[in-house]
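Visitor: Here's my sequence, what's the structure:
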Amino acid sequence: MENQRGRPGHWIPPGKPTDVPPGVQPEYGGKLLCLECGLWFRQLGQHVVVKHEISADDYRRIHELPRGFGLHSSTVKARRAELQRERLATDPEFKDSLRPKRSREELAELSKAAWRESKDRAGVRASYRGNPRVGKNVHLATQGRVKQLNAELDERCRQAGFASLEEVFTTHQDLNNHQIAELLGISVRRVSGQRRRLGFEPPGRWAADYVVKHPSMQPPIPAAELAAVPYGEQPTRNGHLLCLECGRWFKTLDQHMSVMHSITVTDYRVKHGIDPHEARARELGYASLTDLLTATASWNGTDLAKLLGVSRRKTRELRHRYGFTPPRGARPVGFVPKTPRPHPELSAEELAAVPHGEQPEKDSQLLCLECGQWTRGIAAHARWKHAISSEEYRARHGLPTHLKLHRRPS
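Guide: As a prediction, this is how the structure comes out:
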């Protein structure tokens, strides 16, 4: 079919196609035919939402397509699969993000519900009848395909030296699904499906040479082993924390503590002695954090924060939690004030005993020889208090002209 310029093109019918049987989604030249308007697109999911105001699930239900049928062409599927394989090969964390967030039981119920909803659609019925009109649009396995896959699996078993798959499971009961998959060269998912079909129980996650990757999938630790955990320790394994209340493994214990045990994380730490401040108190030689706070009750927040290696706000929280009131106006240990308090004023007899020509100095303060007060600057003090200049002050008391009348550096 050609357009006006003689190039390959698609004919746009005047309306909704009527010659396409139910359950069939035509594809031509890497594009899918929209069964609502007759236009061709590489992807139909966004088109039916914007142009026809229906969802992708409504489109499948109206035209009796299987529920899981992808509304994008085979070229788009191949390109997405290629990009997916490249990302799996380069990004190690991407594989973990693809793990199902729901449990197996929930996924099984959702699968059963989807099957009950779409089992009577024309596309599903045609796939099981092997209708040739459906062709490559079939995405569900037919009976012929199942027989072909079983024959290939039997051939792999014979190449590995076994008569059947039942003999493999019977002979190697201690091997897990990963080891069976490597032995036969098939996927782990296929091995688990065959185990369920043939009635063989898996050997468990503690099989030989098994490395625990997800401790949260393990059963709870027995009470005897849980009681043997030393006081003050929080066991960890592969990024998981052990709950010392129930013996299960979790990546975080905050929500688990509040929901399952109705206690806060702070109470959990205090109960099991894993509070970091308690550990710091034991490192400093105290029996507990309470003894440390008792011994440092007269300290200010700065010194206590330096001792514990926390902020001053955290020291206030700790003192409030354990019932210690922080001291008011406490000076840090070894505190040296930048501006010392003035010394008491000298009497007239003490002032007369000062030798003529000397300017006494004490703790970075100078003594005024006029009134006996201690001040940091004699020049300003003499000018404002005694109404004399600095030159006249030096002349009265026999001081050299080069002597500075202000406090000297300590």
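Visitor: drop to CA atoms for contacts and neighbour counts, all remaining ones
Guide: Will do.
Visitor: so V265 touches D254, yeah?
Guide: Yes - between V265 and D254 there is a contact at 6.0 Å, judged by Cα atoms under 8 Å.
Visitor: All the helices of the stretch 1-150 of the chain, in order from the start?
Guide: 45-51, 56-62, 74-90, 92-97, 104-118, 122-129, 143-159 (DSSP state H, counting those that start in this stretch).
Visitor: and among these, the most buried is which?
Guide: Highest mean neighbour count among the helices of the stretch 1-150 of the chain (mean count of other Cα atoms under 10 Å): helix 122-129, with a mean of 19.
Visitor: what angle do that helix and helix 143-159 make?
Guide: Counting by axes from the mean of the first three to the mean of the last three Cα atoms, to 10 degrees, helix 122-129 lies at 50 degrees to helix 143-159.
Visitor: that older thread, the helices of the stretch 1-150 of the chain into JSON lines, with extra columns for distance to L304?
Guide: JSON lines is the format used below for those (distance: least, Cα to Cα, whole Å):
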{"stretch": "helix 45-51", "distance to L304": "62"}
{"stretch": "helix 56-62", "distance to L304": "64"}
{"stretch": "helix 74-90", "distance to L304": "49"}
{"stretch": "helix 92-97", "distance to L304": "43"}
{"stretch": "helix 104-118", "distance to L304": "52"}
{"stretch": "helix 122-129", "distance to L304": "73"}
{"stretch": "helix 143-159", "distance to L304": "70"}
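Visitor: for these, which one sits closest to A224?
Guide: A224 sits nearest to helix 104-118 of all these, at 30.5 Å, using Cα to Cα.
Visitor: how about the nearest residue to K95, chain neighbours excluded?
Guide: The shortest distance from K95 to any non-neighbouring residue, by Cα to Cα, 6 or more residues apart in numbering, is to L88 (6.2 Å).
Visitor: Is it correct that the one you found is in contact with F94?
Guide: Yes - between L88 and F94 there is a contact at 6.3 Å, judged by Cα under 8 Å.
Visitor: State the distance from A352 to R394.
Guide: Relative to R394, A352 is positioned 16 Å away (Cα to Cα, to the nearest Å).
Visitor: Looking at these two now, which is surrounded by more residues?
Guide: Neighbour totals were compared for A352 and R394, and R394 leads with 19 against 12 (other Cα atoms under 10 Å).
Visitor: The structure of the following sequence is requested for comparison with the preceding one:
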Amino acid sequence: MLSNAYFENIQPHYAFLHEPTFRYYEAQLLSSPTAFSDPVASSKPLFFLNMVYAVGAHIVPGYQHLAEQLYSSAQLYPEVLFIDNLEAIQAILCYAMYSLRSLKGPSLWKLSGLALRQCIELGYHRSAKRGPSRRDPLHVELSKRVFWVAQGIDVAYALRLGRPLGIQLNEVDAELPLDINDSQISILGIQGTPRTSADGVPTVMSNAIHVMRLRQIWARIHTLVCSADASQHTNWETHRASFIQLRADLDQWRATAPEPPPRHGQRLSIFSTRAWYELNYSGSILNLYRSQLAEDKNTPDNIFIDCMEAASFVCREYRRQYVGTNIKPTWSTLHLIAEAWDGAAPYRDIFEVLASHTMSMIVSRSMQSQPLPDGPTLADASEREAVTRWISNIDDTGMLNVFDDLLAGFVGDFGPYGMSQVEL
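Guide: Next up, the predicted model:
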């Protein structure tokens, strides 16, 4: 059950494992446990079995209590990390999958960086066609998978945290993995014909490859708007053309999204779903234009409208996907869904009031012909009381000192408009 949950909900998005290999380990364990009596020979299988089960336990309702035990069991077999090889990178990425939803485990930023550096050390960022290789077909495909998964996590957190990329795309010529089912790849060769067009029948790799393509676009967005020389545009027309091209690539990416893979169990993640594609398309629009909105006073109105619609969709869709469902959030989406964490709720509530009053100020400036009401209203008094309560709740969590000045001024500066006046 736990491994099925992993391969139906995580693997279609982060496809760095080879399911037939894992199922072979699993079958051995179930049929002849004595085969694992040799601690040296069994170290690698037992590590991957425990880690996959640990991630599965995190996402299957009612099994979260097992996740930490399984994770701890995996630590009994650290030998897989001792050699700089493909399996070591897969092991690091297993840790990353666990850290996506866990309070424990190393940071995703550090894990993706470590995995990426090991990929580079082994030459996985370079084309497999560069020369003769002693690697078998399965190894070749998995080396492409682990590199692009590590690169994808790295660029996602570089954008989110404002940090530099672990590797620039101009240093990479590795091909994307073949769009083919795991069952058609072995050490002996490739069986069957890979999917090569958007209208072909999706495979177990189709969604993962489409995610890799999006991360490539994100890396280009990062270079355009986040790098140290992003503001040193010597040619404005060329710079503008880059934005236009990236937007066209995003639209093309959205239009060619494959159908979600077939599912036999319940949906426990939004990975590889139509909702995920739409959310990340909207998020990409915001990443692309955010700096332009802040710095360029001549930004066209249609870009402002696109960004407003994208932000609105992200807020509404994340709430719809996570609140009241069995799907467990990743850390990167938790702050949109603060209902899942009581300690974060005051920040959410204060933000919503701030946003509402900001919108109200904008509306009031555009309605100069209508006089504003004088003096505080009942809504003002109730809102002030509510904000005071929220600040008290923040104080209880021990995080007030960061916001003392901001919130003290904010409470005294409420305008006359209530939250219901503007729908965000």
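Visitor: TM-score for the pair, please.
Guide: Scored by TM-score structural alignment, normalised by the length of the first structure, the superposition of the two chains gives a TM-score of 0.22; 140 aligned residues with a Cα RMSD of 6.3 Å.
Visitor: For W374 of the first structure, give its distance to L366 of the first structure.
Guide: Taken as Cα to Cα, the span from W374 of the first structure to L366 of the first structure is 5 Å.
Visitor: same question, L318 of the first structure
Guide: Distance from L318 of the first structure to L366 of the first structure, by Cα to Cα: 45 Å.
Visitor: what does A126 of the first structure give?
Guide: For A126 of the first structure, the distance to L366 of the first structure - Cα to Cα - is 109 Å.
Visitor: same question, A81 of the first structure
Guide: From A81 of the first structure over to L366 of the first structure (counting by Cα to Cα), the distance is 87 Å.
Visitor: Pull out the buried positions in the strand or helix carrying L318 of the first structure.
Guide: For L318 of the first structure, the host element (DSSP states H and E) is helix 312-321. Buried residues in helix 312-321 of the first structure, counted by 16 or more other Cα atoms under 10 Å: R312, T315, R316, L318, R319.
Visitor: tell me what that helix is packed against?
Guide: Counting contacts by 3 or more Cα pairs under 8 Å, 6 or more residues apart in numbering; DSSP states H and E, helix 312-321 of the first structure packs against helix 301-308.
Visitor: Could you rerun that using 10 Å?
Guide: helix 289-295, helix 301-308 (3 or more Cα pairs under 10 Å, 6 or more residues apart in numbering; DSSP states H and E).
Visitor: F169 of the first structure is in contact with Q179, isn't it?
Guide: No - distance between F169 of the first structure and Q179: 11.3 Å, which falls outside the contact criterion (Cα atoms under 10 Å).
Visitor: so what sits against both of those two?
Guide: Common contacts of F169 of the first structure and Q179 (Cα atoms under 10 Å, 6 or more residues apart in numbering): V191.
Visitor: Of these two, give the one with the bigger neighbour count.
Guide: F169 (21 against 17).
Visitor: That one falls within a strand, correct?
Guide: No - in this structure, F169 of the first structure is helix, not part of a strand, as judged by DSSP: H, G, I helix; E, B strand; the rest coil.
Visitor: distance of it from R190 of the first structure?
Guide: Distance of F169 of the first structure to R190 of the first structure, computed by Cα to Cα: 13 Å.
Visitor: Check E278 of the first structure too.
Guide: 51 Å.
Visitor: same question, F41 of the first structure
Guide: 35 Å.
Visitor: again, but for R319 of the first structure
Guide: 60 Å.
Visitor: next one: K306 of the first structure
Guide: Distance from K306 of the first structure to R190 of the first structure, by Cα to Cα: 60 Å.
Visitor: what does R80 of the first structure give?
Guide: Per Cα to Cα, R80 of the first structure is found 23 Å from R190 of the first structure.
Visitor: ok, now V50 of the first structure?
Guide: Going from V50 of the first structure to R190 of the first structure by Cα to Cα gives 39 Å.
Visitor: likewise Y59 of the first structure?
Guide: Applying Cα to Cα to Y59 of the first structure and R190 of the first structure gives a distance of 32 Å.
Visitor: The closest residue to Q64 of the second structure other than its chain neighbours: which element?
Guide: Nearest residue to Q64 of the second structure, sequence neighbours excluded (Cα to Cα, 6+ apart): H58, at 4.9 Å. Following DSSP H and E, one finds H58 of the second structure within helix 39-59.
Visitor: Next secondary structure after that helix?
Guide: Using DSSP H and E, the helix or strand that follows helix 39-59 of the second structure towards the C-terminus is helix 64-74.
Visitor: Could you list the buried residues of that following helix?
Guide: Across helix 64-74 of the second structure, burial judged by 16+ other Cα under 10 Å covers Q64, L66, A67, E68, L70, Y71, S73, A74.
Visitor: Which elements pack onto the longest helix along the second structure?
Guide: Determined from DSSP state H, the single longest helix within the second structure is helix 137-161. Here helix 137-161 of the second structure touches helix 86-99, helix 108-121, strand 185-186, strand 189-190, helix 206-225, helix 331-334, going by 3+ Cα pairs under 10 Å, 6+ apart.
Visitor: and that helix with helix 86-99, angle?
Guide: 40 degrees.
Visitor: For helix 137-161 of the second structure, buried residues please.
Guide: Using 16+ other Cα under 10 Å as the test for burial, helix 137-161 of the second structure gives 137-159.
Visitor: wait, L307 of the first structure sits on A281?
Guide: Yes - applying Cα under 10 Å, one finds L307 of the first structure in contact with A281, separated by 9.4 Å.
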